[in-house]
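J.: The following comprises the amino acid sequence and a computationally predicted model.
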Amino acid sequence: MATIKDIAKKCRVSTSTVSKALNGYRDIGAEKREEIKKAAVELGYLPPDGRRAIKSKKTYNIGVLFSTLFDYGLRNEYFAHILASFKEKAALKGYDITFIEHNMGKRRMSYLEHCRYRNFDGVFIVCADFAQTQVIELVNSPYPVVTVDQVSNEAISILSDNYDGMKQLTQYIIDCGHKRIAYIHGNISSVTHNRLVGFHNAMKENGLTIPEEYLVEGIYRNSEACEELAKDLLKLPVPPTCIIAPDDYAALGVMNGIRKLGFKVPEDISVAGYDGISVSQAIEPRLTTVKQDTDKIGSEAAKQLVSLIESPMTTSLDSVCLGVELIEGGTVKKIIDWKA
């Protein structure tokens, strides 16, 4: 990592001159001050007190955090569409994107340190553990930040209407005649919470109770884990007639579990997912699910982040909630006998 001595050597001045220039002293000429600041940016200098790297001008580069702590991978359709749409919209505004990593050459650094080193104009957090110290540090930094599916007072959040989406889905399943509906939900987060509230309210408004064993915590986008949870649900003394999975990938695992136990979908057990990815509509029968507009999520995230970068005083740190669409596939059976 560059030091004041490196900047001094590059600009052929003393270290005290560099220090004064970086700290805004007026006894350094404007031309020399800009030359030193530019050198600091080029060398990737980070102030020892942890302040943001010196910026001589906008870099038109946005940092994208897609945490490798998760096993989703960039090939995951949900995130891939968001990222593609974000990149396209950002490019139209003249911005490039760079993924935020831990390693810079042989040196390991925090997410915030990487952002300072790269001198990003803003940060887009697509997928991350928001309980992690480094992620919290980044969200609370001076950088303009936009997140997906995570509400924060220090960032703009782009969300789908998870409450309405789950409520619509649950009501559709109830309208098909189901009373015994199990929900394998994802790990606890604001997204999961809103979906759970939508599920509970739809059941309550229809006078239906939810047995404790019908609510099971699973893992988002983990088909193997949800396959095993589905098997457990079907082995209950009174099994559900329909299982809602946390997402479409997980729903595929649920369907596998049902079939491995010798049952058919939807003749014996109904299944529903969430997200509306293309593979869910390519299988037979087509999955009943809720489609999130991933292209809109990505483009809206880019729009909001560019606005926050270029017009911070007229861009509020609010949540942007986007509508969803119920897809009535063929995996939820219409039950004529309501006693089922």
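T.: Yes, it's here.

J.: okay, CA-based contacts and neighbour counts for the rest of this
T.: OK.

J.: all helices of this protein, in order?
T.: Secondary structure of the chain by DSSP state H: the helices cover 4-11, 15-22, 30-43, 77-92, 111-118, 133-139, 162-175, 190-205, 223-234, 248-260, 278-282, 294-310.

J.: TSV for the ones you listed, including distance to residue 271?
T.: Putting the helices of the chain into TSV (distance: least, CA to CA, whole Å) gives the following:
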stretch	distance to residue 271
helix 4-11	62
helix 15-22	61
helix 30-43	54
helix 77-92	20
helix 111-118	39
helix 133-139	35
helix 162-175	9
helix 190-205	15
helix 223-234	10
helix 248-260	7
helix 278-282	12
helix 294-310	22
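
J.: Please identify the most buried of those helices.
T.: Across those, averaging neighbours per residue (mean count of other CA atoms under 10 Å) puts helix 248-260 on top, at a mean of 24.

J.: dump the residue contacts of residue 62.
T.: By CA atoms under 8 Å, 6 or more residues apart in numbering, residue 62 lies in contact with 95-98, 120-124.

J.: Just name the closest of those to residue 147, please.
T.: The closest of the contacts of residue 62 to residue 147 turns out to be residue 124 (CA to CA; 6.0 Å).

J.: count of residues packed around the closest one?
T.: If you count neighbours by other CA atoms under 10 Å, residue 124 ends up with 27.

J.: List the residues that contact it.
T.: So residue 124 contacts 62-65, 145-147, 301, 305 (CA under 8 Å, 6+ apart).

J.: again, but for residue 56
T.: Shown in contact with residue 56 (CA under 8 Å, 6+ apart): 34, 37-38, 41.

J.: Could you report the separation of residue 236 from residue 147?
T.: As for residue 236, its distance to residue 147 is 39 Å (criterion: CA to CA, to the nearest Å).

J.: So which of the two has more stuff around it?
T.: residue 147 (23 against 11).

J.: How much space separates the more buried one from residue 80?
T.: Residue 147 is 15 Å from residue 80, where distance means CA to CA.

J.: quick revisit: with the contacts of residue 124 in mind, which one is nearest to residue 113?
T.: Nearest to residue 113 out of the contacts of residue 124 is residue 63 (CA to CA; 11.7 Å).

J.: okay, pairing it with this:
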Amino acid sequence: MKGYTRKSRETVKMKDVARLANVSPSTVSRVLSNSSLVAEETRRRVLEAVEILKYRPNRLGRNLRKLTSKIVMVVFPDITNPFFSRIIQAVEEVARERGYYVLLGDTRNDIKLEREFVELGKEKLVDGILLATARIPKEEILSLSLQLPIVLACEYIENYSIPTVSIDNTRAAYEATEYLIRLGHRCIAFINGPKGIILSRDRLKGYRKACEDNNILIEEVLIEEGDFTVDSGYQIMRKFLLMQKRPTAVFAANDEMAVGAIKAIKEYGWQVPRDISVIGFDDIPLCRLVDPELTTISQPTYEIGKQAMTMLLDLIEGKSIINGQVILPHKLVERKSCMELATK
């Protein structure tokens, strides 16, 4: 390959690589897609030509000899939700330490956007994907997992062996509901997240099981579906307050909806927790700023991000995964938004 004049990076085409390596453009394409149909000597010549010309197809920045981009994508349902801030911090720190860049994708709870991010993975523009949302059909996620490394954080898919890092949401919701029951509450409202999300189904399951185990009749009018935003918690709580038999306690499936519920209670002239106790889920920083400070279920968000990214990079690098289904511990954090019913 001596004597070949190198073109600028902007003008280098696949045909230039093919000419330098003395192969057809289709052979270059097969080498770059890691096809097994290419002889090793031919593969070596093509990769050498790629390096000489500094050819960068499909945004593959570095390590072309290994055919990796050193880029991983992390997809979130709502990047404005403070719950994800520590997860983002952890995944970026782990990736940086191991020489990878992180591309963040925000679906804004839009399944169309989520599918678009997944398509980037299918085009081999990234080495792997960490999904903190799983609203697209599970069959699509399974198909993706057969094409490149994928790990789920916070969410999971039932009956599939896709690597996952999460907490036991059913158990956590059970404990939150039982905590209110131990305080003497028996009319407990539940503000859930979108019903199509497995986290919402698990948290509802935990709420129902705690009520059943304590012989509390579940009133369906006390179960409402929100969307994990402050406004949805606020609007749903207003409906509860208009009931003839208002609840004495409210369990919200995330902290933002719990904060919205507290706002509605105060606007109606009631006090938390003297009149209505409120408990949330996640333990975001806002819990310590709202008045009263919010009792909640705390998730180990940094550890979720750390372990999920570590698992993803291990998969990308061909390392064995001993435990692909990691369940991390949660804890109930008692603050000032709940009190015993008998002392009111």
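T.: Thanks, I have it. Predicted model, so just to flag it, every value in this text is computed and none were measured.

J.: TM-score for these two?
T.: Once superposed, the chains reach a TM-score of 0.81 (TM-score structural alignment, normalised by the length of structure 1), with 313 aligned residues with a CA RMSD of 3.1 Å.

J.: Residue 169 of structure 1: which of the contacts of residue 56 of structure 1 is nearest?
T.: Within the contacts of residue 56 of structure 1, proximity to residue 169 of structure 1 (CA to CA) peaks at residue 41, which comes in at 51.1 Å.

J.: Residue 57 is in contact with that closest one, correct?
T.: No: counting by CA atoms under 8 Å, residue 41 of structure 1 does not reach residue 57; the two are 9.5 Å apart.

J.: for the spatially most central residue of structure 2, what are its contacts?
T.: Nearest to the mean C-alpha position of structure 2, by CA atoms, centre = their mean, lies residue 132 at 1.3 Å. By CA under 8 Å, 6+ apart, the contact set of residue 132 of structure 2 is 74-77, 152-155.

J.: next one: residue 117 of structure 2
T.: Under the criterion of CA under 8 Å, 6+ apart, the neighbours of residue 117 of structure 2 are 75, 105.

J.: how about it, what's its partner in structure 1?
T.: With TM-score structural alignment defining the correspondence, residue 117 of structure 2 maps onto residue 111 in structure 1.

J.: and the helix or strand containing residue 29 of structure 2, what does it pack onto?
T.: Secondary structure assignment for residue 29 of structure 2, by DSSP states H and E: helix 25-32. For helix 25-32 of structure 2, the elements it packs on are helix 14-21, helix 40-53, judged by 3 or more CA pairs under 8 Å, 6 or more residues apart in numbering; DSSP states H and E.

J.: what does the first one contact?
T.: For helix 14-21 of structure 2, the external contacting residues (CA under 8 Å, 6+ apart) are 1, 4, 24-25, 27-29, 42, 45-46, 48-50, 53, 55.

J.: Spatially, which two of those are the most separated?
T.: Largest separation among the contacts of helix 14-21 of structure 2 by CA to CA: 4 and 29, giving 20.9 Å.

J.: With adjacent residues omitted, what lies nearest to the aligned partner of residue 233 of structure 1 in structure 2?
T.: Aligning on TM-score structural alignment places residue 233 of structure 1 opposite residue 240 in structure 2. Counting by CA to CA, 6 or more residues apart in numbering, residue 240 of structure 2 lies nearest to residue 246, which is 6.1 Å off, once chain neighbours are set aside.

J.: And that neighbour, how close does it get to residue 238 of structure 2?
T.: 10 Å.

J.: if I pick residue 269 of structure 2, what's in contact with it?
T.: Residue 269 of structure 2 sits next to no residue when contact means CA under 8 Å, 6+ apart.

J.: Matching it against structure 1, which residue comes up?
T.: Matched to structure 1 by TM-score structural alignment, residue 269 of structure 2 sits across from residue 262.

J.: so how far is residue 195 of structure 2 from residue 253 of structure 2?
T.: Relative to residue 195 of structure 2, and taking CA to CA, residue 253 of structure 2 is found at 11 Å.

J.: residue contacts, residue 86 of structure 1?
T.: Taking CA under 8 Å, 6+ apart as the criterion, residue 86 of structure 1 is in contact with 295, 297-302.

J.: let's see it at 10 Å
T.: Listed by CA atoms under 10 Å, 6 or more residues apart in numbering, the contact set of residue 86 of structure 1 reads 64, 80, 97, 124, 294-303.

J.: Trace it over to structure 2, please.
T.: The pairwise alignment with structure 2 assigns residue 86 of structure 1 to residue 91, based on TM-score structural alignment.

J.: returning to that earlier point: and residue 340 of structure 1, which of the helices of structure 1 is closest to it?
T.: Closest to residue 340 of structure 1 of those is helix 162-175 (CA to CA; 11.7 Å).

J.: For stretch 205-217 of structure 1, buried residues please.
T.: Using 16 or more other CA atoms under 10 Å as the test for burial, stretch 205-217 of structure 1 gives 208, 210, 214-217.

J.: ok, of those, which one's closest to residue 191 of structure 1?
T.: Of all those, residue 217 has the smallest distance to residue 191 of structure 1: 13.4 Å, by CA to CA.

J.: Need the counterpart of the closest one in structure 2.
T.: In structure 2, the residue matched to residue 217 of structure 1 (TM-score structural alignment) is residue 225.

J.: Likewise for residue 124 of structure 1?
T.: With TM-score structural alignment as the criterion, residue 124 of structure 1 lines up with residue 130 in structure 2.

J.: what's the answer for residue 34 of structure 1, then?
T.: Aligned by TM-score structural alignment, residue 34 of structure 1 pairs with residue 47 of structure 2.

J.: can you check residue 139 of structure 1 too?
T.: Residue 139 of structure 1 maps onto residue 144 of structure 2 when the alignment is built from TM-score structural alignment.

J.: Could you check how far that match is from residue 150 of structure 2?
T.: For residue 144 of structure 2, the distance to residue 150 of structure 2 - CA to CA - is 8 Å.

J.: Over to residue 322 of structure 2?
T.: In this structure, residue 322 of structure 2 and residue 150 of structure 2 are 16 Å apart, going by CA to CA.

J.: now do residue 283 of structure 2
T.: Using CA to CA, residue 283 of structure 2 is found at 27 Å from residue 150 of structure 2.

J.: Neighbour count: those two, which is higher?
T.: Legend: neighbour count by other CA under 10 Å for residue 283 of structure 2 and residue 150, higher for residue 150 (29 against 24).

J.: The more buried one reaches residue 310, doesn't it?
T.: No: under the contact definition of CA atoms under 10 Å, residue 150 of structure 2 does not touch residue 310, with a separation of 11.7 Å.
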